[in-house]
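# Below: sequence and its predicted model.
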Amino acid sequence: MERRGFLRGAVAGGAAAAFGYTLMRGAAYAAPAQPGPGPYGALGTADANGLQLPAGFTSRVVARSGQRVAGTSYVWHSAPDGGACFADGSGWIYVSNSEISSTGGAGAIRFDASGDITSAYRILSNTNRNCAGGATPWNTWLSCEEVSSGYVYETDPWGVKAAVRRAAMGRFNHEAAAADPVRKVVYLTEDASDGCFYRFVPNTWGDLSAGTLQVLKAGTATSGSYTWATVPDPDGSPTATRNQVSGAKRFNGGEGCHYANDTVWFTTKGDGRVWRLNLSASTYELAYDDSLVSGSAPLTGVDNITGASSGDLYVAEDGGNMEICVITPDEVVAPFVRILGQSGSEICGPAFSPDGRRLYFSSQRGTSGSSSGGITYEVTGPFRA
């Protein structure tokens, strides 16, 4: 997952609400966003948690790796990574992956309407380097293994139903997933220097147990038209999925993935790019390239992404200045939060509570630089609607 690419795009539509995320206004982002003043002003001095935030925002630590989540018996997992929020009545649940070899998986923290923690628990155990993933419209979390021959696991944020391995979605170095309820498919990124971009077409929408894995085919240019082709053997053995279809387009280290409004955006860490697919027109293009930013880029080491009701995007850094930067619909990029004293870590799993008032994220290795030192934060404040 290290040194992820940067995902930038519009996030909107009724599908977002169905995923348990904040409903967001539609917006179109042209490439590239440029540095400028952020919507919340400059960052202040560091608070007691080592976070620099704009005026009016506050932070708290909600979990630390190896320690019990406050008020519960659950010990928070090491190397917290990709995450998402799910509505739970008047409260919500924050789900977080654990990017640990062999004993990874995912955990969850449950909050009431006031934001108080009511419980914490495991929803997936003993899987391998669970990095990113994605929410589904039927309120499950797809937890993806970032290893060769990795699987996607469908999990229950409430921890009631047992997690299920979705082998039909292919075995490869999985990273992120994004559901498209219009075309009734799930898009998938592959974290490999010669990786591909996929979509899974389930036989029945809402049931990921069976279906067809397809790979994107296109030319070598950074823009053009594309088609989809079926991967003959999603199991990827003996031939890797990315090598089974002639003409499959290669992407340098696929990372984050997001769908909204007939568009899917995905990032490639190896070249610092964001790719945009216009699903209605079957065309693709660059939405961002870090080499196209004029001057000094405030956003480097780009990683996970989430969005707010304003249409603002929040992009976490793997390295860089340990910031989450905001990209506005006006295509301005600026720091929103900076974590001090954790240069050996990365920021993972940004996700808003359903009411849009709280932003959750983790520092995967915290101040120690070790996977056992992860810290999960909450930031509250006047996020614009």
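Good, I have the coordinates. Numbering: from 1, shown residues only.
# Going by C-alpha atoms from here, please, whenever you check contacts or count neighbours.
OK.
# Excluding chain neighbours, what is closest to residue 378?
Beyond its immediate neighbours in the sequence, the residue positioned closest to residue 378 (Cα to Cα, 6 or more residues apart in numbering) is residue 360, lying 4.6 Å away.
# before we go on, here's another structure to hold up against the first:
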Amino acid sequence: MRRRNFLRGAVIGTSAAAFGGSLWRGAAYAAPAQPGTGPYGALGAADANGIQLPNGFTSRVIARSGQTVPGTSHSWHNAPDGGAVYADGSGWIYVSNSEIPLIGGASAVKFDSSGTVTGAYSILSGTNTNCAGGATPWNTWLSCEEVSRGYVYETDPWGAKAAVRRDAMGRFKHEAAACDPVRKTIYLTEDESDGCFYRFTPATWGDLSSGTLEVMVGGTETSGPVTWAVVPDIDGSPTTRSQVAGAKKFNGGEGCHYSSGICYFTSKGDNRVWAYDAAAATIDLVYDDSLVSGTAPLTGVDNVTVTSGSARDIFVAEDGGNMEICVITQDGVIAPFLRINGQSGSEITGPAFTPDGSRLYFSSQRGTSGSTLGGGITYEVTGPFRS
């Protein structure tokens, strides 16, 4: 019997005390998000790209792995994964990792104010299985290696400066990173079945060459207070996740995004979306597929992003599942926002919004072919996103 089915009957309808309050919303809430009518309405029929979208939204293909990005001379990388968008004058830049062993790296696509592609280029090469990462407030991209004793590389989205390996951020199976500019620290996820949740505090904010790596400590509860403890040996031997007694474990850490005092992150092994309230030093569950009444709309949780406006909608991409990006509102409603058809052998990666919130970029890592070599497709969706 699947864990989801076993727990659903035992849990739905119990008190808030069983799972904690909704610390991620800042108000009492009886349980993690439940299916409902989303803020964008029902999905329409698939468009020419095979994507089902709500009314008012359109999609286009930006790039395909192994092919020249239209309007440029740059060949788009294989297995596109984590991504971010950076303002560039009146235009913007979308950065994307390559989750390929030994020759991974990252590339960028540059757009003008109308959304026309004006350039594409590599910003990192020769690294190993670059999965997710995160943007910094000083406009660099942290590209993370998802391998044992992997590194974090700080890269330049404009491609003008050489990438720098940031050893002080620790060696472990890095997944994603999210910067907290208020507390001047960076949260990090670890893609292991007994992985941890970390924070790296630079000695000088904006300079990642030195600092302190800590791991979250806090028992086995899914909500409540947590603390932090220094990782004694950051080079990963022994593994960073095994060095601190009481380090809190997360089953396959994936995406990570900071917004308005909350760091949202996901764990794929148990299909959960978490929230760390940085001011209160507490965690809570935003979503758990085993606690859903009825059919769970989101499985295979992966990369996550949050809209920049007051709505603070949480967008979570699926690794498998129904190939959907689901939206979770701050009122605790979860619903599909889009679905990609005909690509069941792939996963959705790298969701990121433009600074004005009008366009969403993401990739299907293996596309219609299901292959990491030449299968990836990077998309843009435009429409009336909530601000």
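Structure received. The model shown is predicted, which means the values in this text are computed figures rather than measured ones.
# How many residues are close by the residue nearest to residue 378 of structure 1?
By the criterion of other Cα atoms under 10 Å, residue 360 of structure 1 has 25 neighbours.
# what are the ranges of the strands in the stretch 151-300 of structure 2?
152-155, 164-165, 174-180, 185-190, 197-204, 207-217, 224-225, 227-230, 253-259, 262-267, 272-277, 282-288 (DSSP state E, counting those that start in this stretch).
# which helices and strands sit right next to the fifth one?
With contacts taken as 3 or more Cα pairs under 8 Å, 6 or more residues apart in numbering; DSSP states H and E, strand 197-204 of structure 2 sits against strand 185-190, strand 207-217.
# most tightly surrounded among these?
strand 185-190 (a mean of 26; mean count of other Cα atoms under 10 Å).
# in structure 1, what residues pair with that strand?
Under the alignment (TM-score structural alignment), strand 185-190 of structure 2 falls on residues 185-190 in structure 1.
# which outside residues touch that stretch?
172-180, 195-202, 205, 253-257, 266 (Cα atoms under 8 Å, 6 or more residues apart in numbering).
# So how do I select the buried members of these in ChimeraX?
Per 16 or more other Cα atoms under 10 Å, the buried members of the contacts of stretch 185-190 of structure 1 correspond to this ChimeraX selection:
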select :172,173,174,175,176,177,178,179,180,195,196,197,198,199,200,201,202,253,254,255,256,257,266
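# Which of the three states applies to the most centrally placed residue in structure 1?
By Cα atoms, centre = their mean, structure 1 has its centre lying nearest to residue 304, at 4.4 Å. What DSSP: H, G, I helix; E, B strand; the rest coil gives for residue 304 of structure 1 is strand.
# What's it aligned with over in structure 2?
In structure 2, residue 304 of structure 1 lands on residue 303 (TM-score structural alignment).
# Next up, the contacts around the residue nearest to its match when sequence neighbours are not counted.
Closest residue to residue 303 of structure 2 apart from its sequence neighbours, by Cα to Cα, 6+ apart: residue 255 at 4.0 Å. Counting by Cα under 8 Å, 6+ apart, residue 255 of structure 2 touches 132, 175, 176, 177, 189, 265, 266, 267, 302, 303, 304.
# and which of those is nearest to residue 347 of structure 2?
residue 302 (8.8 Å; Cα to Cα).
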